[in-house]
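> Using only what follows, build the 3D model:
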Amino acid sequence: MGSSIGATIRHLREERGWSQARLAREVCRAAGVIGEPVGRQEISRWETGKRTPREWLPFLAAALGIPVGALKEPRELAGPPLPTLADFLPAEDLLKPLSGRTGRRIGMDAVDELQQRVHGLRLADDVLAGGDLIRPALRDLRRAVKLHRESTYTSEVGRQLLRQIGELAQIAGWIASDAGQHTEAERIYRLGISAARQAEDHTLAGNLAGSLAYQLSNTGREMEGLTLAQAAFRDSQAEAPPKARALYLDRVAWAHTKVGGAENGQQAMRALGEAGQALSEDSEGTESPAYLYWVDAGELRVMESRVYTELHRPLRAVPLLREVLSAYDATHTREMALYLSWLAVALADANEPEEAAAVAERVISLGACTPSERVAERVRVILSRLREYVDVPEVAALLTEHQAA
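I've put the predicted structure just below:
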């Protein structure tokens, strides 16, 4: 009985666009209990059939707005099965070890060395752009894959090596995307998803899939981006720490925003709210992977402001962006330029073309010394948006000076 109830619970939850954490809160609210005796993990256990709701059934039904009997009825779920991350793996397993390997035997010291290189590349990406880092990133990734395929090692060393290849693929894919090499970035991300899944690191697999979904959403493949972002969240959330779940939901929000339309706008705002709730569950004793060091309340505010900008709600976007920018590290030139670009568009939407032009000038100045395709694309977006105000002297001067962009 548990498995049929579990399938029904998951179907009804996803039909409402709720996360497992949201359903847990609704069940507790329906039961009138203080605190959260039912949490996200308990919902996950119900959905997978590991446990049966039993005494919680009436409150679960009330939360979902259905009779209790409807939960107990086996159902044939209509439509094709939802996509999973397995659907996005490369056709060929590029990580398959070569037969008759003759490479040297390696131990954890080789894994530790690769981990340090990944960390160094990640820190470099904070202050340098894709055009500066694409060559060393690809070189390191090729070496790591070669090491995995040609060397001999214990099963544990192999698993940890795959995990580091996954982490390296995430940052290398991000760098390739920033350099404008989107096809290469997609191949790298898919390779990383494969490595993470083989290492049984589902949190890392979700992060890689979310990064690819983000690229798809930003390069004209919005529906694919939304499908992948949702699959990343569904497949990875059960084992993910709060920071990771917040990041997955952040990317779901952005994917909905890029698809567009009123319903997707509402889904985006709902996902942002759930991302904030997930991050609030992060505590001092919660252990998160090192690569999530940048995920915090400030980053969620950035995404919220960007969503508001895309939804043409400048009265919400502008104050948020000003707050974020006032405390942002100016040495992170690319991110500063990107965040300012959203402010420029929001100011144009707020009918403040003079101020928008002044901010745009800063974006262009920062972008001139930043070999980032992301920044270059944002400059094009700003100039296109400002053409509506070509009669404003400040805007006319900006467009004349930078019309080549």
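
> from here on, contacts and neighbour counts on C-alpha atoms
Noted.

> Val111 - nearest residue in space that isn't next to it in sequence?
Nearest residue to Val111, sequence neighbours excluded (Cα to Cα, 6 or more residues apart in numbering): Leu161, at 5.6 Å.

> Could you say which helix or strand holds that neighbour?
helix 155-178 (DSSP states H and E).

> Quick one: residues in contact with the helix or strand immediately after that helix in the chain.
The helix or strand immediately downstream of helix 155-178 is helix 182-198, counting by DSSP H and E. Applying Cα atoms under 8 Å, 6 or more residues apart in numbering, the contact partners of helix 182-198 are 85, 88-90, 93-95, 159, 162-163, 165-170, 172-177, 202, 204-206, 208-209, 211-212, 215.

> I have a second one here; can you model it like the first so I can compare?
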Amino acid sequence: MGRPPLDKQPNAPLAHWMTQCGLSRNRLARLVTQRGAQQGISGLATDESRVRAWLKGSIPRDPVPRLILEVLSAETGKDLTYADLGLPGESGQTGIRSPWTRTAAIAALSHIIRSELMLPDTRNDADAATVLTGHDLLEPLQEWALSQPDGATPQGPPGRHIGMPEVEGIRNITSSFRTLDNMHGGVLSRSAVLAQTEAVLDLLRTSTYTEAVGQALWSAAADLASVAGWMSFDAGRHGIAQRTFVSALHAAAEADDKRIGAHILQCMARQMSHLGHPEDALDLVALAQYGGRRRLTPAATSMLFALEARFQAIIGRVSDSDTAAGRALDAYERVETGSEDPHMDFFDLPELHATLGMAHQIAAKHVQGPARTSHVRRSRDLVSAALAARPGHRRRSMAFDHLGLARTHLAGGEVDGAAEETVHCLDMLGAVQSRRVTDRLGELYDEAEPFASTAAGRELREQIHEAVLATR
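The predicted structure follows:
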């Protein structure tokens, strides 16, 4: 991915809030000048041309950003942040280094959700360049493993008293969104889950509840936010996905729910791997394993080992990958039907087989001779078993299974088999809208390049090229 363009970009957030307030450029200029005068600030000379420049991307000098924030917050009746307006400044500490407090957790999710709902959905590849990696990502998250609930109640007028029925309602909604995501991908339902997350945040801000209900409510909010982050990731909105995951992790800390926290970290690990940062993915898995120690269920333990096997394979540590795969299988033997958390429903035996099958497919690229043949065979057997046993509503997973088999066939030099599986995947693109699927198709296109001199190889690449172009 390239760096974001250095040219100034139009300030869409500022334009949005001006429209919401019904403010013209001249009117905003007058209000900013008036507020400055009330505070003893002279010489601003704010006029219509200045506001036009801000909307085109120019950054006003201090103290003008603060004055703009105060004016628009007063006009909207909302506690806006600098980030909401696309301006520099103290944005309520909503970044990855937010303090692990209840107020900061609400502020972080709130400004993310508001900003996303007002912007058009886009799949701009430059967005991936905003994702934090390495030390910048991992160092601030280390505190999660030892974090404790803040316990402080956010400032605000008390609202209605809520109990466990409302919490159960949120959990049911979260389950429904997960089902939609599994069936159709994250593109179609992403805006709806973001709006629902904002509604839950309103409950946290304004309602009264007992300590037990509050803990359950924070846990439910973290889980719902994790789905919002996951759908954003699936839609190719990587920057907002990562920020949502981090904020969801803060909410999980307020719930003292290490299981949800570990789940969020594995989502983040999958994103890092998808973006080509397998070392970061392994670090996130290790943090989930450490932070969730003694609290993880057998399925969660198995899932984390399975992901470790896949990421170790990407790096080329085939022996370490095999070791982790064995531990994943051992842990899964302890799974008891009906005893797992709802957010772990997706990790069934087909999912374990598919994950380990892809680890073997990746490992095959790093070895030759009989070892390569063995990994290809194990990959084909595992992914085929996963596909045969998938529940009918897991359509996106089925698309990934077909892709996995296609890539496994290519690893074994079987172009015809790869072409057949690719056709099955392409047939599902109408019902499944997922940027992750099309990204993987692009990887398959590249992997088929050595076979481009054959008729089957050329046809395979042409089919992928046409299908991916149709989704852009």
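
> re earlier: pull out the buried residues from the contacts of helix 182-198 of the first structure.
85, 88-90, 95, 159, 162-163, 165-170, 172-177, 202, 204-206, 208-209, 211-212, 215 (16 or more other Cα atoms under 10 Å).

> sorry, back to before: so where in the second structure does the helix holding Leu161 of the first structure end up aligned?
Counterpart in the second structure of helix 155-178 of the first structure, with TM-score structural alignment as the criterion, is residues 211-234.

> in the stretch 301-405 of the first structure, which spans are strands?
For the stretch 301-405 of the first structure, no strands turn up when DSSP state E, counting those that start in this stretch is the criterion.

> mind listing the helices for it?
Along the stretch 301-405 of the first structure, counting by DSSP state H, counting those that start in this stretch, helices occupy 314-326, 333-349, 353-368, 373-386, 393-401.

> starting at the chain centroid, how far to the second one?
Its chain's C-alpha centre lies 20 Å from the corresponding centre of helix 333-349 of the first structure when counted by Cα atoms, centre = their mean, to the nearest Å.

> so it matches what in the second structure?
Going by TM-score structural alignment: helix 333-349 of the first structure matches residues 395-411.

> Next, the mean deviation of the matching stretch compared to the first structure.
Taken against the first structure, stretch 395-411 of the second structure registers an average deviation of 1.0 Å after superposition, with mean Cα distance after the TM-score superposition for the first structure.

> so stretch 15-24 of the first structure matches what in the second structure?
Going by TM-score structural alignment, stretch 15-24 of the first structure lines up with nothing in the second structure.

> Show the end-to-end separation of that stretch, please.
Start and end residues of stretch 15-24 of the first structure are separated by 16 Å (Cα to Cα, to the nearest Å).

> what do you get for stretch 248-261 of the second structure?
Termini of stretch 248-261 of the second structure sit 8 Å apart (Cα to Cα).

> okay, and it goes to which residues in the first structure?
Under TM-score structural alignment, the match for stretch 248-261 of the second structure is residues 192-205.

> List the buried residues for the helix or strand Pro140 of the second structure falls within?
For Pro140 of the second structure, the host element (DSSP H and E) is helix 134-141. Buried residues in helix 134-141 of the second structure, counted by 16+ other Cα under 10 Å: Leu137, Leu138, Leu141.

> Was I right to think Ala376 of the first structure contacts Leu366?
No - Ala376 of the first structure is beyond contact range of Leu366, at 10.4 Å (criterion: Cα atoms under 8 Å).

> who does the helix holding Pro140 of the second structure touch, helix- and strand-wise?
Contact here means 3 or more Cα pairs under 8 Å, 6 or more residues apart in numbering; DSSP states H and E; on that basis helix 134-141 of the second structure packs against helix 278-291.

> and the helix holding Pro140 of the second structure with helix 278-291, angle?
20 degrees (axes from the mean of the first three to the mean of the last three Cα atoms, to 10 degrees).

> Helix 134-141 of the second structure versus helix 238-254: what angle between them?
Using the same axes, to 10 degrees: helix 134-141 of the second structure against helix 238-254 is 30 degrees.

> what stretch of the first structure lies opposite the helix or strand that helix 134-141 of the second structure is followed by in the alignment?
As assigned by DSSP H and E, the chain's next helix or strand after helix 134-141 of the second structure is helix 164-184. Here helix 164-184 of the second structure aligns to the first structure at residues 108-128, judged by TM-score structural alignment.

> what's the nearest residue to Pro97 of the first structure if we skip its chain neighbours?
Arg149 (4.0 Å).

> Most tightly packed of the helices of the stretch 301-405 of the first structure?
Mean neighbour counts were compared across these using mean count of other Cα atoms under 10 Å; the top stretch is helix 333-349, at a mean of 24.

> quick check: angle from it to helix 155-178?
50 degrees.

> could you measure the aligned residue in the second structure for Ser236 of the first structure against Glu139 of the second structure, distance?
In the second structure, the residue matched to Ser236 of the first structure (TM-score structural alignment) is Gly292. Noted for Gly292 of the second structure: a distance of 17 Å to Glu139 of the second structure, by Cα to Cα.

> and Gly225 of the first structure, what does it touch?
Leu212, Ala213, Tyr214, Gln215, Leu216, Ser217, Ala255.

> okay, stretch 270-281 of the second structure sits on what stretch of the first structure?
Going by TM-score structural alignment, stretch 270-281 of the second structure lines up with residues 214-225 of the first structure.

> Span of that stretch from start to end?
6 Å.

> buried ones in that stretch?
Tyr214, Gln215, Leu216, Ser217, Arg221, Glu222, Met223, Glu224, Gly225.

> what about that stretch, distance to the chain center?
With Cα atoms, centre = their mean as the basis, the mean position of stretch 214-225 of the first structure lies at 12 Å from the chain mean.

> Also stretch 157-175 of the second structure?
24 Å.

> Can you point out the buried residues in it?
Neighbour-count burial for stretch 157-175 of the second structure [16+ other Cα under 10 Å]: Ile162, Gly163, Val167, Ile170, Arg171, Thr174, Ser175.
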